[in-house]
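Asks: any chance you can model this:
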Amino acid sequence: MDIRTLRYFVEVVRQQSFTRAAEKLFVTQPTISKMLKNLEDELNCTLLIRDGRKLLLTDTGRVVFERGQAILGEFSQLESELSDINHLHKGVLRLGIPPMVGMLMAEPISRFRQRYPGVELKIAEFGGLTVQQAVSNGELDMAMTALPVEEDSSLTILPLFNHPLCVLTPRTAEWEGKTSLSPAELASHPLVIYNEEFALSQQLMRLFAEHDVKPRIAVRSGQWDFLAAMVQAGIGVAILPEPICQRLDRQNFAGSRCKASCAGSWG
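Replies: Below is the predicted model of the structure:
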């Protein structure tokens, strides 16, 4: 039994006529007659009895008719909901955003909500590597991470924007006038950096390895404001995206810049 056969049967009962049902469904009368005969053969029972010009339901036919109406109603609702989802009228979008770029997403999310008010956003705030893996596992629909992303045939990568990275240091005489720092110079100072789950942390470790230097990690954290506080307290230097550095009080910090990219990925 399929949904089309069930629809034919219900319409015949409603119209009390094979001819009118065929016209309503835009099919031929022999098509409907054949489909209903196949349905009776499949169920091994009689569903309709002709009484003159009337079509009478058997007990079995009445059950199939009543349940069939309910099934067709549910199927129609399912089609409507799927159409809403496919056209972004409603649904849920699971989005992964690393904390270090979260502040950049307020305006894009606002525009998305204005355009698709029926779509609920569920945002997971974890490091870039974690949200990237979550997309691969099907736990998230889309995520943002730092470039470059390791090749993965199951993910589609779309570069979104470029922002410089800031080497954030205390505003002391030691750092005044510094405009750039080499990996070796960075490694000679205690570093306060993001946790291993962040793509930026992985990139920094790769950079140090390429220059054959071993960094001195003092503190790891997933919160940029905590890392900035550690810098202000003189515990070490941090490497943060420029939009974060711009939120900080420049009277308390100094620093230089380097380039980094951000991308969106989805599976």
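Asks: only C-alpha atoms for contact and neighbour calcs from this point on.
Replies: OK.
Asks: now do the buried residues in stretch 174-189.
Replies: For stretch 174-189, burial by neighbour count (16 or more other Cα atoms under 10 Å) applies to 183, 186-187.
Asks: gap between it and the chain center?
Replies: 39 Å (Cα atoms, centre = their mean, to the nearest Å).
Asks: go on, stretch 250-265?
Replies: 26 Å.
Asks: one more sequence to fold, the one below, so I can look at both together:
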Amino acid sequence: MDLKRLNYFITIVNNKSYSKAAEKLHISQPSLSNAVKKLEHEVGAPLLERSTRKFALTDAGELLYTRATIMLSQMDIMNKEMKEVIVGGKGEVVLGIIDSLKTWLPKLIYNYKQSYPAMVFKLFDVLSVEHVKQTLQTYKSHAIITNQLIYEEDIDSIPLYKERLVAVLPQEHPLSKKTTLSLADLEQESFIISTEGFQTRIDIINAFKEEQLKLNIQFEIDRFETAVSLVRNHLGVTIVSENYVMEPIDKTVIRRPIDHPFLERTVYLAYMKNRHLPVAIQQFLQSVEEHFSTNKPL
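Replies: Model (predicted):
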């Protein structure tokens, strides 16, 4: 079965339009229609309903679309793996990360590049659980370092370490006089929290519910950096990873520990179980695991 025709067919279905698909594929609409007719002849059945104004697939079309999508995805994955095998130690490490890794990741990458100086690192922010799964399963990343535990048969989630969540306040805030805070101390404060889909948000909300307290949410953000900036400008208080604010931030904000057992999170290294990875990338992932298995400080 011709792979190009299958790709044409999938593109038509995804766009629900011959004209849009032709534009995306940079071919003429008649050529696209002709390719689909040849594919139907090869299959031995119509793939698209032609008797209605609404775009629809036949039963044969539904089956072919499902199977062809998986097959072409696997072909794309194979091509990526083959390219990585060929380049060996001269490729790139594509790594999803969370904000709090700045205390240890740069040092680990520095040590790694002493052995693999030609490897290029592409680092990007990890958002929701779905974002983690999607980037791994489509091979858009080699690994993710995240505080999300991923429940998927094809993904390994290796626990690296635990870290506490701490409160961040403006320097002159009345609560700054206390060495340790309770959640009740923060109940009436203008609160800055992660948007939907972040594990940190879930942990904070669950902790407040457990204490039967309400959160006064005034800002929702994607990055700890934004949260701290809002605190710095006296727009509220927030709770972030202790490692994000481990190093001195500046004199305009302070951090305080919170007395609550729920406010702790685990950081995981997640990657595809059966994906072939070049030795150079395997070595990097191994170095991450070994860094914490030997109880080295963060």
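Asks: wait, residue 36 of the first structure sits on residue 5?
Replies: Yes. Shown here, residue 36 of the first structure and residue 5 form a contact pair, counting by Cα atoms under 8 Å, at 7.0 Å.
Asks: okay, and which of the buried residues of stretch 174-189 of the first structure map to helices?
Replies: Among these, DSSP state H puts 183, 186-187 in helices.
Asks: and the helices in the stretch 51-200 of the second structure?
Replies: Secondary structure of the stretch 51-200 of the second structure (DSSP state H, counting those that start in this stretch): helices at 59-87, 105-115, 129-137, 183-186, 199-210.
Asks: a markdown table for those, including distance to residue 29 of the second structure?
Replies: Output for the helices of the stretch 51-200 of the second structure, formatted as a markdown table (distance: least, Cα to Cα, whole Å):
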| stretch | distance to residue 29 of the second structure |
| --- | --- |
| helix 59-87 | 19 |
| helix 105-115 | 49 |
| helix 129-137 | 32 |
| helix 183-186 | 61 |
| helix 199-210 | 46 |
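Asks: nearest to residue 256 of the second structure, out of those helices?
Replies: helix 183-186 (11.5 Å; Cα to Cα).
Asks: average gap between the closest one and the first structure?
Replies: Here helix 183-186 of the second structure, set against the first structure after superposition, deviates by a mean of 3.5 Å using mean Cα distance after the TM-score superposition for the first structure.
Asks: okay, and the alignment partner in the first structure of residue 267 of the second structure sits in which element?
Replies: In the first structure, the residue paired with residue 267 of the second structure according to TM-score structural alignment is residue 262. Under the criterion of DSSP states H and E, residue 262 of the first structure resides in strand 253-266.
Asks: now that strand: buried residues?
Replies: So, applying 16+ other Cα under 10 Å, buried residues of strand 253-266 of the first structure: 253-258, 260-266.
Asks: out of those, flag the one nearest to residue 73 of the first structure.
Replies: residue 266 (34.5 Å).
Asks: OK, contacts around that closest one?
Replies: Each residue near residue 266 of the first structure by Cα atoms under 8 Å, 6 or more residues apart in numbering is listed here: 135-136, 141-143, 155-157.
Asks: the nearest residue to it once chain neighbours are set aside and residue 94 of the first structure, how far apart?
Replies: For residue 266 of the first structure, ignoring the flanking residues on the chain, the nearest one in space by Cα to Cα, 6 or more residues apart in numbering is residue 142 at 4.4 Å. Applying Cα to Cα, to the nearest Å, the value for residue 142 of the first structure to residue 94 of the first structure is 7 Å.
Asks: the two: who's more crowded?
Replies: residue 142 (23 against 17; other Cα atoms under 10 Å).
Asks: how near is the more buried one to residue 218 of the first structure?
Replies: Residue 142 of the first structure is 33 Å from residue 218 of the first structure, by Cα to Cα.
Asks: for residue 138 of the first structure, same thing?
Replies: Distance from residue 138 of the first structure to residue 218 of the first structure, by Cα to Cα: 35 Å.
Asks: ok, now residue 71 of the first structure?
Replies: For residue 71 of the first structure, the distance to residue 218 of the first structure equals 63 Å [Cα to Cα].
Asks: okay, which residue is most central for the first structure?
Replies: residue 141 (2.4 Å; Cα atoms, centre = their mean).
Asks: returning to that earlier point: my guess is the residue nearest to residue 266 of the first structure contacts residue 121. True?
Replies: No. Applying Cα under 8 Å, one finds residue 142 of the first structure not in contact with residue 121, separated by 11.0 Å.
Asks: where do the contact lists of these two overlap?
Replies: Listed as contacting both residue 142 of the first structure and residue 121 by Cα under 8 Å, 6+ apart are 93-95.
Asks: looking at those, spot the one nearest residue 31 of the first structure.
Replies: Closest to residue 31 of the first structure, out of all of these and judged by Cα to Cα, is residue 93, at 43.0 Å.
Asks: surely the closest one is in contact with residue 135?
Replies: No. When contacts are counted by Cα under 8 Å, residue 93 of the first structure is not listed as touching residue 135 (11.9 Å).
Asks: looking at these two, which is more packed in?
Replies: Remark: of residue 93 of the first structure and residue 135, residue 135 carries more neighbours, 21 against 15, as counted by other Cα under 10 Å.
Asks: quick one: contacts for the more buried one?
Replies: Listed by Cα under 8 Å, 6+ apart, the contact set of residue 135 of the first structure reads 141-143, 155, 265-267.
Asks: with residue 270 of the second structure instead?
Replies: Residue 270 of the second structure neighbours (Cα under 8 Å, 6+ apart): 143-146, 150, 155-158.
Asks: try 6 Å this time
Replies: By Cα atoms under 6 Å, 6 or more residues apart in numbering, the contact set of residue 270 of the second structure is 143-144, 156-157.
Asks: can you pick the most crowded of the residues you listed?
Replies: residue 144 (26 neighbours).
Asks: would you mind measuring from the residue lying closest to it once chain neighbours are set aside to residue 263 of the second structure?
Replies: Nearest residue to residue 144 of the second structure, sequence neighbours excluded (Cα to Cα, 6+ apart): residue 96, at 4.4 Å. According to Cα to Cα, residue 96 of the second structure and residue 263 of the second structure sit 23 Å apart.
Asks: how about residue 220 of the second structure?
Replies: 19 Å.
Asks: likewise for residue 95 of the second structure?
Replies: Counting by Cα to Cα, the gap from residue 95 of the second structure to residue 263 of the second structure is 26 Å.
Asks: and for residue 65 of the second structure?
Replies: To residue 263 of the second structure, residue 65 of the second structure is 46 Å away according to Cα to Cα.
Asks: kindly check the end-to-end length of stretch 213-223 of the first structure for me.
Replies: 26 Å.
Asks: doesn't residue 249 of the second structure belong to a helix?
Replies: No. Residue 249 of the second structure is assigned coil when assessed by DSSP: H, G, I helix; E, B strand; the rest coil, not a helix.
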